[in-house]
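> When you get a sec, could you give me coordinates for this:
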Amino acid sequence: MATTILVFRVDGMHCGSCALLIDDALEDLPGVGTTQTTVKQGRCTVELDADLSGSQDVIAVIEELGYRAVRCDD
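Modelled structure (predicted):
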């Protein structure tokens, strides 16, 4: 199955536990393969099934956890 990679800037993370919390929550979303969130870079990389337009779903999950997220185009 084809996948697509989305990158998000995440504000409000303070430690590695914040990144783990985000990764755990995103991996529960249907269609999400892998995630990698780093506090140092303030980024979250998400691998999704290519047929999903999950950008808004990803942002919603991150914001429900109390962080701010914006999709990056890099």
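
> CA atoms for contacts and neighbours, from now on please.
Will do.

> Can you give me the buried ones in the longest strand anywhere in the chain?
As assigned by DSSP state E, the longest strand anywhere in the chain is strand 3-11. For strand 3-11, the buried set under the neighbour-count rule, 16 or more other CA atoms under 10 Å, comprises 6-11.

> I'd like the structure of this one too, to check against the first:
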Amino acid sequence: MTLRLEFTVSGMHCTSCGLLIDDEIEELPGVSASTTNLRTERTVVELDRPIPAEQIIEAIATAGYTATVVS
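Okay, the predicted model is just below:
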């Protein structure tokens, strides 16, 4: 079973920003994929197992961006 979380991300300026975010998120244990879209300012994360959304938000912050969970 694959779980999905979606986040709004602010501070991106180019496609490379999205790649940096995805690289940081995909380093987290339990993450199978991350897809960030500059145009929609959204990141969709697919998980193999549940992990706290705060952990993903922290990874996005490490990349230099701000994120919130889409409800």
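
> average offset between the longest strand of structure 1 and structure 2?
Averaged over the aligned pairs, strand 3-11 of structure 1 sits 0.4 Å from structure 2 after superposition, using mean CA distance after the TM-score superposition for structure 1.

> I would like the residues contacting that strand, please.
By CA atoms under 8 Å, 6 or more residues apart in numbering, the surrounding residues in contact with strand 3-11 of structure 1 are 42-51, 55, 67-74.

> So which of those residues belong to strands?
43-49, 68-72.

> Let's have these in JSON lines, adding neighbour count and distance to Gly16 of structure 1.
As requested, these are arranged in JSON lines below (neighbours: other CA atoms under 10 Å; distance: CA to CA, whole Å):
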{"residue": "Arg43", "neighbour count": "21", "distance to Gly16 of structure 1": "12"}
{"residue": "Cys44", "neighbour count": "24", "distance to Gly16 of structure 1": "12"}
{"residue": "Thr45", "neighbour count": "18", "distance to Gly16 of structure 1": "15"}
{"residue": "Val46", "neighbour count": "23", "distance to Gly16 of structure 1": "17"}
{"residue": "Glu47", "neighbour count": "17", "distance to Gly16 of structure 1": "20"}
{"residue": "Leu48", "neighbour count": "24", "distance to Gly16 of structure 1": "23"}
{"residue": "Asp49", "neighbour count": "16", "distance to Gly16 of structure 1": "26"}
{"residue": "Arg68", "neighbour count": "16", "distance to Gly16 of structure 1": "16"}
{"residue": "Ala69", "neighbour count": "22", "distance to Gly16 of structure 1": "17"}
{"residue": "Val70", "neighbour count": "17", "distance to Gly16 of structure 1": "20"}
{"residue": "Arg71", "neighbour count": "17", "distance to Gly16 of structure 1": "21"}
{"residue": "Cys72", "neighbour count": "13", "distance to Gly16 of structure 1": "21"}
